[in-house]
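Participant: I'd like to go over a predicted model; first the sequence, then the structure.
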Amino acid sequence: MEKPQNRVFSGVQPTGNLHLGNYLGAIRNFVGLQQTHECIYCVVDMHAITVWQDPKELAANTREVAAAYIAAGIDPSTNIIFNQSKVAAHAELAWILNCVARIGWLNRMTQFKDKAGKDREKASVGLYAYPILMAADILVYRATHVPVGDDQKQHLELARDTAQKFNNDFGAQDFFPLPEPLIMGPATRVMSLRDGTKKMSKSDPSDLSRITMRDSADDIAKKIRKAQTDPDPLPETVEGLQGRPGAENLVGIYAALAGMTKAEVLAQYGGQQFSAFKPALADLAVEKLSPITDEMARLMADPAYIDGILSKGADRARAIADPVVARVKEIVGFI
């Protein structure tokens, strides 16, 4: 089976309230990669149901992520955009890889501990095992590169370990490539606007903690105006941001939106008060996000169009994934 060259796979969960962290940490990076890689972008609805989802909301949220991909600039004619549950190969390969990966590996996954909380006995088996499904998502396309945030690096390591063990266990040499991480940009980790020590999250009870991809210009300006900072002016060096999480977060967001480094932002705004910096950040955020928000709304008004994109993308995804699973079954000894 021919090895792919520079094939990217990544996905976003359709759990509602897409926010600035999803855009800067993932979706915007996907757009640039389509110039240099063969790209497969998934709406990972099977991952979403590791915690309970309202079925109607799940369907709407799946379309929202697809709309965000397209509105941000991902071309569905040259890249594959689809939702995970349409391609059965993901689940088939995940089961086989469940029998390759080791329980000890999963026990070391810190995200399960974070997401399950104190009452782990009530967490779903899917939430515990979902790093194996993530490995299957990547390996079923024999992807060579995966854009990931810092919080997903551990899961990508597990995917690499699982691929290596499969290759070794079955004498399959390098059947599965060992996917490499792509960590990009100055703001791969966007923090809460209300607490700069916590990641921006759709589950935070405060709507002021995040800028969503549906926010109006007024909403964006209000949230940035109310963002947590401190009474001191902006420092003139990046080192001066240490111990100032709110300031560091806003400078990082500005840098990412403007395509600048934090040092370049501080060269422009260092020594100024937040009363001057926040309006500039709000104007920049509105300039960059409003066109995407408007296009998302237009696309969401035509769900049949989005469903057509997802269906065509799934056909193209199956054309890659199904032969891989068929070969895996042969390697394993299924007849």
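Facilitator: Now that the structure is in, tell me what you want to look at.

Participant: use CA for all of it now, contacts and neighbours both
Facilitator: Noted.

Participant: C-terminal to the helix or strand hosting residue 224, what's the next element?
Facilitator: Residue 224 belongs to helix 217-225 when elements are defined using DSSP states H and E. Remark: after helix 217-225, the chain's next helix or strand is helix 245-258, criterion DSSP H and E.

Participant: before we go on, here's another structure to hold up against the first:
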Amino acid sequence: MPDANTAAAAPNLHLAPYQARGLKGRILSGVQPTGNLHLGNYLGAIRNFARLQGDYECLYCVVDMHAITLWQDPKELASQTREIAAAFLAAGVDGARNAIFNQSAVPEHAQLAWIFNCVARVGWMNRMTQFKEKAGKDRENASLGLYAYPALMAADILIYKATHVPVGEDQKQHLELTRDIAIKFNNDYHAPGFFPVTEPLIFGAATRVMSLRDGTKKMSKSDPSDFSRINLTDDADAIAQKIRRAKTDPHPMPETAADAEKRPDADNLLGIYAALADRAKDEVIGEFAGKQFSEFKAALTELAVARLGPVGAEMQRLMKDPGHVDSVLRAGVEKARAIAGPILADVYRTVGFLKP
């Protein structure tokens, strides 16, 4: 098993260069280009990307290689890759300051992933719950990529020696695997501290937004009902209609957090309001306690349109200018490869690969 002392010591070695520059570390995060981006993607990830760029050196990628673990229409994949990049920019990520790129354009990701396939243990992969969920009952027909993609995710992070990764609750297990791979590589190749033991950045309740049709299920791109989610490109009328039709219960608004927790649909809408308003959920519960859902939904609609409308409009504008989006991606690839190339070369030397 990985050595705990090595795990504890390694991150500090990698943080020092960033701290000397007044930064907290280096971040790598990505979003899959599959289906429409929705409110959950925005609150759980994309909004935070812009907020982190002042404190960290940031690399944000469109993880198109992860997307094809399930078959994707090639034309749609290319279009959706641009859409994700446009969403990053529309949410306020500075493409000149940070690296915004598509994963497949940086081959070092795949090259390091193969080495990590040889470092990771089958038992570790068998414990990955997301494979079980995505493969379902027909696991024998799932792609090898779907089974092995946690090793690619580890490579995404460690090819840049990222010190931190913003993650939702459902990704914590993959980050733990990344940490295990880093520690095992460092130990196997007698290279203490070579890879950092990457730390998670978890943003609390806003990382988990539930379906508007079922407060017990996560908001998802794959839900067949478009009324289960607010898409980032929805206009004001669509947002208003979806919030009006969001599932509630026959009682007035909850009066306490304990009451809200027993009512998942109400609790979800309160959490969305709190996240969009950047307020504590308890404060929002207090403001709307005992009021009718119609009054709360009207306030939520006004807030959602104000916050999401400009993002969606800017996304639409950027999608009409694919040349600009592609230029941002090309620049991001250059920045990413400038970091990844030397690290991969060090990995190859450490492993013992011959460079004739």
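Facilitator: Sure, I can see it. Since the model is a prediction, treat every value here as computed from it, not as a measurement.

Participant: quick one on the thing from earlier: what stretch of the second structure does the helix holding residue 224 of the first structure fall on?
Facilitator: Residues 236-244 of the second structure are where helix 217-225 of the first structure lands when matched by TM-score structural alignment.

Participant: Now do the helices in the first structure.
Facilitator: 20-22, 28-33, 45-48, 55-72, 89-98, 103-107, 110-116, 125-139, 153-169, 217-225, 245-258, 262-269, 274-300, 303-332 (DSSP state H).

Participant: I'd like those helices laid out as JSON lines, including mean neighbour count and distance to residue 239 of the first structure.
Facilitator: Below are the helices of the first structure laid out as JSON lines (neighbours: other C-alpha atoms under 10 Å; distance: least, C-alpha to C-alpha, whole Å):
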{"stretch": "helix 20-22", "mean neighbour count": "23", "distance to residue 239 of the first structure": "23"}
{"stretch": "helix 28-33", "mean neighbour count": "18", "distance to residue 239 of the first structure": "26"}
{"stretch": "helix 45-48", "mean neighbour count": "20", "distance to residue 239 of the first structure": "38"}
{"stretch": "helix 55-72", "mean neighbour count": "20", "distance to residue 239 of the first structure": "33"}
{"stretch": "helix 89-98", "mean neighbour count": "20", "distance to residue 239 of the first structure": "44"}
{"stretch": "helix 103-107", "mean neighbour count": "13", "distance to residue 239 of the first structure": "36"}
{"stretch": "helix 110-116", "mean neighbour count": "14", "distance to residue 239 of the first structure": "29"}
{"stretch": "helix 125-139", "mean neighbour count": "22", "distance to residue 239 of the first structure": "36"}
{"stretch": "helix 153-169", "mean neighbour count": "20", "distance to residue 239 of the first structure": "26"}
{"stretch": "helix 217-225", "mean neighbour count": "18", "distance to residue 239 of the first structure": "23"}
{"stretch": "helix 245-258", "mean neighbour count": "22", "distance to residue 239 of the first structure": "10"}
{"stretch": "helix 262-269", "mean neighbour count": "17", "distance to residue 239 of the first structure": "9"}
{"stretch": "helix 274-300", "mean neighbour count": "17", "distance to residue 239 of the first structure": "18"}
{"stretch": "helix 303-332", "mean neighbour count": "17", "distance to residue 239 of the first structure": "45"}
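
Participant: quick one, which of those helices is nearest to residue 190 of the first structure?
Facilitator: Proximity to residue 190 of the first structure (C-alpha to C-alpha) singles out helix 20-22 among the helices of the first structure, at 5.0 Å.

Participant: Could you count how many residues lie near the alignment partner in the first structure of residue 352 of the second structure?
Facilitator: Using TM-score structural alignment, the partner of residue 352 of the second structure in the first structure is residue 333. Using other C-alpha atoms under 10 Å, residue 333 of the first structure has 9 neighbouring residues.
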